[in-house]
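> below is the sequence, then the predicted model.
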Amino acid sequence: MSGVNRRILVTGGAGFIGSHLCERLVRSGEDVLCVDNYFTGTRANIAALIGDPRFEAMRHDVTFPLYVEVDRIFNMACPASPVHYQHDPVQTTKTSVHGAINMLGLAKRTRARILQASTSEVYGDPREHPQAEPYWGHVNPIGPRACYDEGKRCAETLFFDYHRQHRLEIKVARIFNTYGPRMHPNDGRVVSNFVVQALRGDPITVYGDGTQTRSFCYVDDLVDGLLKLMDSPGDETGPVNLGNPVEFTMLQLAELVLTLTGSSSRIVKAPLPADDPKQRRPDITRATKLLDWKPTTPLEEGLKPTIAYFRLALGLGPARSIHAPRAAAGTP
C-alpha cells in the first residue's frame, strides 16, 4: 500500500493489532484516522504516532454512526479475548453487528473499500482440520463464547449482503491467533497468560491436558497479510484465512516460554473452559495463492520481542531485545 493522499480509517486503531496497522500505514505515507473507545485499546499503543501530521486519533464507539470522509476502512474494532468479550457480552455482540452496520453504511456513503477483521472463531470447535474458508464451522450459538463467535459470523453476513446488494468493495480476513508486543497483560490469551505468569514466577496454567493446539502468527506477519488483502483486486472479497499454519500444543508453548524467560515457574493443570476449541490451524492456501502471503516469523523468534515488551510493561526492567516496527520499505 503506497501513499497517494488516501485517508484510511482504522476502527479499534489503539488496540493490539490496530496500533501496529496504524503505524505501518502512517509509515507508508497514508493519512490515518484512528477511532477507538479505549475499552481494550490504550493511548500508550499509539503514543509514538501522536503529533505525526499524518495521524489523527478520535475517541468514538462504533456502535454509533460515524460521519467522516475516508477512502478505505479497516474495521478492527471489537474485544478479541474471552476475558474482555465475556465481560459485557451484549456490548460485544453490538460492537460486531451494529459496528459492522455503521461502518458499512459509511463505506456505502463514501464508496470506500472496507476490510472486516473477522476471526478463526467463526469456525468454532472445528470438526475439520485444518480449517479452510469453505468450512462453515461448528459453533454453539448459545454458549459463553457466542457473543464473539456469532457476532463475527453475523458481521461477515452483513459484509457479503452489502457487497451483493450495494456493490461495495469488501474484504474479509479471518484472523487466527496473533501475538506480539502491545498485547494486554490481562487479556486472558494463552501467549500473554504464559509469558506474564512465567515472568512473575507464578505457576503456568495449562487448561485441560495441554494437548489442545493453536497456531500462532506474529503481529508483523499478520499486518502484512491485512495490507495485501486490502490491496488485492476488487473482485476478491475473501474470506481469507490469515494465520500461521505451524501448530503447537499448549504444553509445547508453555515449555518454550519457560525456556525463553528463564523462569522457574511450574506448569499446573486446570479444567478446560466451555466450548474451548481443541484444535485450531489455518489452511492458508487461498492467502498464498491470492496474496502471495505466508508468515515468516518462527514462534521462538516472535516470542523474544513479545517477552521483552512484557518485561517492560510489568516494570521488570529492560530486556535484551525490544520490538521495533519494520520500516516503510518493507510494507507491501
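Right, received. Where do you want to start?
> C-alpha only now, for contacts and for neighbours.
OK.
> quick one, strands of this protein?
All strands of the chain, identified by DSSP state E, fall at 7-11, 31-36, 55-59, 72-75, 113-119, 170-175, 178-179, 204-207, 213-215, 217-218, 240-242, 247-249, 267-270.
> what about residue 152, how many residues nearby?
Number of residues near residue 152 (other Cα atoms under 10 Å) recorded here: 27.
> so it touches residue 96, yeah?
Yes - the criterion here is Cα atoms under 8 Å, and residue 152 meets it with residue 96 at 5.8 Å.
> rewinding a little: winner for burial among the strands of the chain?
Of the strands of the chain, the one with the most neighbours on average (mean count of other Cα atoms under 10 Å) is strand 240-242, at a mean of 29.
> for that one, packing partners?
strand 170-175, helix 219-230, helix 285-291 (3 or more Cα pairs under 8 Å, 6 or more residues apart in numbering; DSSP states H and E).
> also this one, for the comparison:
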Amino acid sequence: MQEHKRKRILITGAAGFLGSHLCDRFIEEGFHVIGMDNLVTGDIKNIEHLFHLAQFEFYHHDVSKFVHVPGELHYILHFASPASPIDYLKIPIQTLKVGSLGTHNLLGLAKSKQARILVASTSEVYGDPLVSPQNEEYWGNVNPVGPRGVYDEAKRFQEAMTMAYHNFHGLETRIARIFNTFGPRMRLHDGRALPNFISQALQGKDLTVFGDGSQTRSFIYVSDQVEGIFKLLFSDYPLPVNIGNPEEMTLLAVAQEIIKLTQSQSSIRFEKLPVDDPKQRRPDIDKAIRLLNWKPQVSRKNGLENTINYYRNLFQEQ
C-alpha cells in the first residue's frame, strides 16, 4: 500500500457500476482517485460515499470532449461507455463517440502525462462467436451495421487506437476484455439479463427470456472482475486479456436459478430473440491465469445472493 501513496489515477465512468467499484478499490489501495462521469448512464449515488474523502475528487465531464486534469497523473482507467443494449440502442452516436473520440482524448492525456492507461473493452468484440470458448486470438464475428454494431465497433476501434498509441508512441497500455459482470450497483432497469431477471422475480412478474433461452452466458461477480482489472493494470502485458468466468450457463437455467433463490412465484415468458444477440459467451481465461495469477473466486450462488439482497433493499427504499 505504501508504494501507491500519493499516486494519482483518473477513472472515467466513475459513477457507473464497474467504475464505482474501481474507485472504491483504488481508494482502499491508497491512491488519490479522480472520478469522471457525464452521468448519462452513471448514478452519483454510487460514489457519494467517497465525496468526503480528501483523496477523492469528481469531475462532471463528457470524455468525448477535450479532457484536462491538472497536476500529475500516473494511471488512467477508461471505463466511460454505455454498456447495456437498452442504452446504446437509445444513444447510439454517443456510444460511438465515447469509444472513439473519448478514447483518443484519454490516450492523448496519458501520453502528455506519461501515464499508464487501461481501457475497458468487452466480450462483445467477439460478436456472435463461431468458436467456443473465445480466446484473445479470435477475431470475432461482428455485424458492423446491425443495431449492436455501435457498441461492438466502438470497442473494436478503441482497441485498435490503444494499440496504435502503444506501438507508435510507446505508451504503456493495457486492454481488458470484460465478460458479463454482475453485482451490487447494477441499475434496476439496466436491460441486461441478470438485473432484469432479479427485478422481475422480486416483483413477482414473469421473467422475460429471449428466444428459447438456449443461448449461453458466463457471469463473473464484480469483486472478481475488479481484482482482475487491478492485476492487469500492474502487469507488463499490452495485448488484450479476457477477464471473465468460464462457467457457462444457458439463460433459461439462469432464470430458473433466480426464481429459486428469490423464492419467487414467477413464471418464465419467452419473447423474440433480438437481432444479432450472441448465442454463446464463454471466455478462455488461460492468459489471465498464466500472466496475472488470477481466476474467479466468488461462486455464482454467493454472488447472486449478494446481488438479490442489494435489489431487495432498493425495492424497500422506493
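Okay, I see it. Treat the numbers as computed from the prediction; the structure is a model and nothing was measured.
> how about the strands of the first structure in CSV, adding distance to residue 104 of the first structure?
Shown next, in CSV, are the strands of the first structure (distance: least, Cα to Cα, whole Å):
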stretch, distance to residue 104 of the first structure
strand 7-11, 12
strand 31-36, 15
strand 55-59, 19
strand 72-75, 9
strand 113-119, 8
strand 170-175, 9
strand 178-179, 25
strand 204-207, 38
strand 213-215, 30
strand 217-218, 28
strand 240-242, 19
strand 247-249, 35
strand 267-270, 41
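> leaving out chain neighbours, which residue sits closest to the residue at the greatest distance from the centre of the second structure?
Outermost residue of the second structure with respect to the C-alpha centroid, by Cα atoms, centre = their mean, is residue 265; its distance is 31.1 Å. Residue nearest to residue 265 of the second structure in three dimensions, not counting chain neighbours: residue 204, with 6.1 Å by Cα to Cα, 6 or more residues apart in numbering.
> who's in contact with the corresponding residue of the first structure for that neighbour?
Under the alignment (TM-score structural alignment), residue 204 of the second structure pairs with residue 201 of the first structure. Residue 201 of the first structure makes contact with 263, 264, 265, according to Cα atoms under 8 Å, 6 or more residues apart in numbering.
> now do 10 Å
For residue 201 of the first structure, the contact set (Cα atoms under 10 Å, 6 or more residues apart in numbering) comprises 195, 258, 261, 262, 263, 264, 265, 266.
> quick check: it vs residue 49 of the first structure, distance?
Distance, residue 201 of the first structure to residue 49 of the first structure, by Cα to Cα, to the nearest Å: 34 Å.
> please apply the same query to residue 307 of the first structure.
Going from residue 307 of the first structure to residue 49 of the first structure by Cα to Cα gives 23 Å.
> quick revisit: I figured the residue farthest from the centre of the second structure was touching residue 205, is that so?
Yes - using Cα atoms under 10 Å, residue 265 of the second structure makes contact with residue 205 at a distance of 8.3 Å.
> got the buried residues for stretch 183-195 of the first structure?
Neighbour-count burial for stretch 183-195 of the first structure flags 183, 184, 185, 187, 189, 190, 191, 192, 193, 194, 195 (criterion: 16 or more other Cα atoms under 10 Å).
> can you give me the helices for the first structure?
For the first structure, applying DSSP state H gives helices covering 16-27, 82-85, 89-110, 146-166, 190-200, 219-230, 250-261, 285-291, 299-313.
> looking at those helices, which is nearest to residue 35 of the first structure?
Of all the helices of the first structure, helix 16-27 sits nearest to residue 35 of the first structure, with 9.7 Å by Cα to Cα.
> by contact count, what packs against the closest one?
Applying 3 or more Cα pairs under 10 Å, 6 or more residues apart in numbering; DSSP states H and E, one finds that helix 16-27 of the first structure contacts strand 7-11, strand 31-36, strand 55-59, strand 72-75, strand 178-179, helix 219-230.
> residue 208 of the first structure: which of these is closest?
Closest of those to residue 208 of the first structure is strand 178-179, at 21.5 Å (criterion: Cα to Cα).
> now the closest one: which residue numbers in the second structure?
Going by TM-score structural alignment: strand 178-179 of the first structure matches residues 181-182.
> tell me the mean distance between the matching stretch and the first structure once they are aligned.
Superposing on the first structure and averaging over aligned pairs (mean Cα distance after the TM-score superposition for the first structure), stretch 181-182 of the second structure comes out at 0.2 Å.
> residue 229 of the first structure and residue 172 of the first structure, how far apart?
Distance from residue 229 of the first structure to residue 172 of the first structure, by Cα to Cα: 8 Å.
> thinking again about what came up before, who's more crowded, residue 307 and residue 49 of the first structure?
Taking other Cα under 10 Å, residue 307 of the first structure and residue 49 do not tie; residue 307 has more neighbours (27 against 19).
> mind telling me what residue 118 of the first structure corresponds to in the second structure?
By TM-score structural alignment, residue 118 of the first structure lines up with residue 121.
> residue 106 of the second structure maps to what in the first structure?
Under TM-score structural alignment, residue 106 of the second structure pairs with residue 103 in the first structure.
> which residues touch its match?
Shown in contact with residue 103 of the first structure (Cα under 10 Å, 6+ apart): 9, 11, 62-67, 73-75, 97, 109, 112, 114-116, 159.
> before we move on, the earlier item: got the helices and strands packed on strand 240-242 of the first structure as JSON lines, with distance to residue 163 of the first structure columns?
Formatted as JSON lines, those follow (distance: least, Cα to Cα, whole Å):
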{"stretch": "strand 170-175", "distance to residue 163 of the first structure": "6"}
{"stretch": "helix 219-230", "distance to residue 163 of the first structure": "15"}
{"stretch": "helix 285-291", "distance to residue 163 of the first structure": "19"}
